[in-house]
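# structural data only, the sequence is not supplied:
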């Protein structure tokens, strides 16, 4: 289903309805993702970068779970699953190869800690971990390096929001942040 001009749902369009050479694919429109395409934060400008702003906020307001020396961990404001975390360097760099050795090492260490904490608190069965490098690769905020850590369960809804325009996130972000921060190891 996708939203038409009136905001109502309509079925996916058949490939045969498009100009050009028909193929076997159905098209699934996801207009809710336009917030990432149209958002000024995608330009990489520091003034609009939420990953540059977050460390200046208190942890609860910034959804920050843990702070390191070179990088920090926060909850994704638009999670795929409950507990979807991001690991970001404090420094505004766009690409993994621009990170210093210290930043890369701390991103790795924080990612390992995040996995342990998520297993302990949410009893997840696995993870999707990755970085989308550049807008063309799907980075919602291409100007500031960030790694996704998405907890997964055997029976989760995966990308249900794309299909039914509904997010099944069972807990409030603040509640999840508080739980993860309390379970975070004190020494990295």
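Perfect, thanks for sending it. Owing to the predicted nature of the structure, the values given are computational and were not obtained by experimental measurement. Residues are numbered from 1 along each chain as shown.

# contacts, neighbours, all on C-alpha from now
Will do.

# buried residues in stretch 42-56?
Within stretch 42-56, the residues scored as buried using 16 or more other CA atoms under 10 Å are 42-45, 49, 51-52, 54-55.

# and the two most separated of those residues?
Greatest spacing in the buried residues of stretch 42-56, by CA to CA: 43 and 55 (19.5 Å).

# and the longest helix along the chain, what other elements does it pack with?
When the chain is parsed with DSSP state H, its longest helix is helix 101-122. Judged by 3 or more CA pairs under 8 Å, 6 or more residues apart in numbering; DSSP states H and E, the packing partners of helix 101-122 are strand 71-75, strand 85-89, strand 147-152, helix 173-183.

# got the angle between it and strand 85-89?
160 degrees (axes from the mean of the first three to the mean of the last three CA atoms, to 10 degrees).

# how many neighbouring residues does residue 62 have?
Neighbour count for residue 62, taken as other CA atoms under 10 Å: 19.

# ok, it touching residue 55?
Yes - Residue 62 lies in contact with residue 55 (CA atoms under 8 Å); the separation is 6.9 Å.

# residue 108: neighbour count?
By other CA under 10 Å, 15 other residues sit near residue 108.

# take a look at this one as well, against the first:
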């Protein structure tokens, strides 16, 4: 008599199962809030304050300006999803100074140009979630999302499978966008 399969084998949990399940264990860090700031001050573990001190490759920085920078989102909605962040730790858009406001707008335009060139994006979602109640994952440091969109990019995977399929590794996307980033001169 054959021994019964283990519960793990029966469920196909973590073993190859002909694509009946798509496992995304790397997302657990996001779900658990790992590396999320512990407070509202710059020294409280804010990733947007730490990232500029990293190399472009390690920080996934696409471009650096004098008062803002563009960085890929670690948990993207679509391939190429990036954010434009001021270097200064500031939560409210109304608190940006004129230089920050102008460069944030300019970097957003440059992001659109680079994403169209690299990925042929047909549209974009551009915006900010200001405050936790508005959906900001990191409310203490303002960041503007630039999400490229294509016709039919919302398919059954995010709707039914509750996961996203990204065709390219973040480091590869960063390199392509950095190369295509328009000069601000």
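Thanks, I have it. None of the values given here were measured: they were computed from a predicted structure.

# what's the TM-score for these two chains?
After superposition, the two chains reach a TM-score (TM-score structural alignment, normalised by the length of structure 2) of 0.79; 159 aligned residues with a CA RMSD of 2.3 Å.

# before we move on, the earlier item: in structure 2, what range does the helix or strand that the longest helix of structure 1 is followed by match?
Sequence-wise, the next helix or strand downstream of helix 101-122 of structure 1 (DSSP states H and E) is strand 126-130. Mapped onto structure 2 using TM-score structural alignment, strand 126-130 of structure 1 spans residues 123-127.

# repeat for stretch 165-184 of structure 1
Mapped onto structure 2 using TM-score structural alignment, stretch 165-184 of structure 1 spans residues 162-181.

# what's the offset of the match of strand 126-130 of structure 1 from the middle of its chain?
In terms of CA atoms, centre = their mean, to the nearest Å, the centre of stretch 123-127 of structure 2 is set 13 Å apart from its chain centre.

# tell me the buried residues in it?
For stretch 123-127 of structure 2, the neighbour count (16+ other CA under 10 Å) marks residue 124 as buried.

# what's the average distance of that stretch to structure 1?
Mean deviation of stretch 123-127 of structure 2 relative to structure 1 after superposition (mean CA distance after the TM-score superposition for structure 1): 0.3 Å.

# returning to that earlier point: restricted to strands, list the buried residues of stretch 42-56 of structure 1.
With DSSP state E as the criterion, strands contain none of the buried residues of stretch 42-56 of structure 1.

# rewinding a little: the longest helix of structure 1 vs structure 2, average distance?
Counting by mean CA distance after the TM-score superposition for structure 1, helix 101-122 of structure 1 comes out at 0.5 Å.

# identify the residues contacting that helix?
If you take CA atoms under 8 Å, 6 or more residues apart in numbering as the criterion, helix 101-122 of structure 1 is touched by 68-73, 83, 85, 87-89, 96, 124-125, 127, 149, 151, 179-180, 183-185, 188.

# ok, now with 7 Å
Residues from elsewhere that reach helix 101-122 of structure 1 (CA atoms under 7 Å, 6 or more residues apart in numbering): 70-71, 87, 89, 124, 180, 183-184.

# distance check, the residue nearest to the spatial centre of structure 2 against residue 156 of structure 2.
Per CA atoms, centre = their mean, the C-alpha nearest to the average position across structure 2 is that of residue 73, at 1.6 Å. Distance of residue 73 of structure 2 to residue 156 of structure 2, computed by CA to CA, to the nearest Å: 22 Å.

# next: residue 99 of structure 2.
Noted for residue 99 of structure 2: a distance of 42 Å to residue 156 of structure 2, by CA to CA.

# before we move on, what about residue 105 of structure 2?
34 Å.

# specify the local secondary structure of residue 144 of structure 1.
coil (DSSP: H, G, I helix; E, B strand; the rest coil).

# can you tell me which residue in structure 2 aligns to it?
Aligned by TM-score structural alignment, residue 144 of structure 1 pairs with residue 141 of structure 2.
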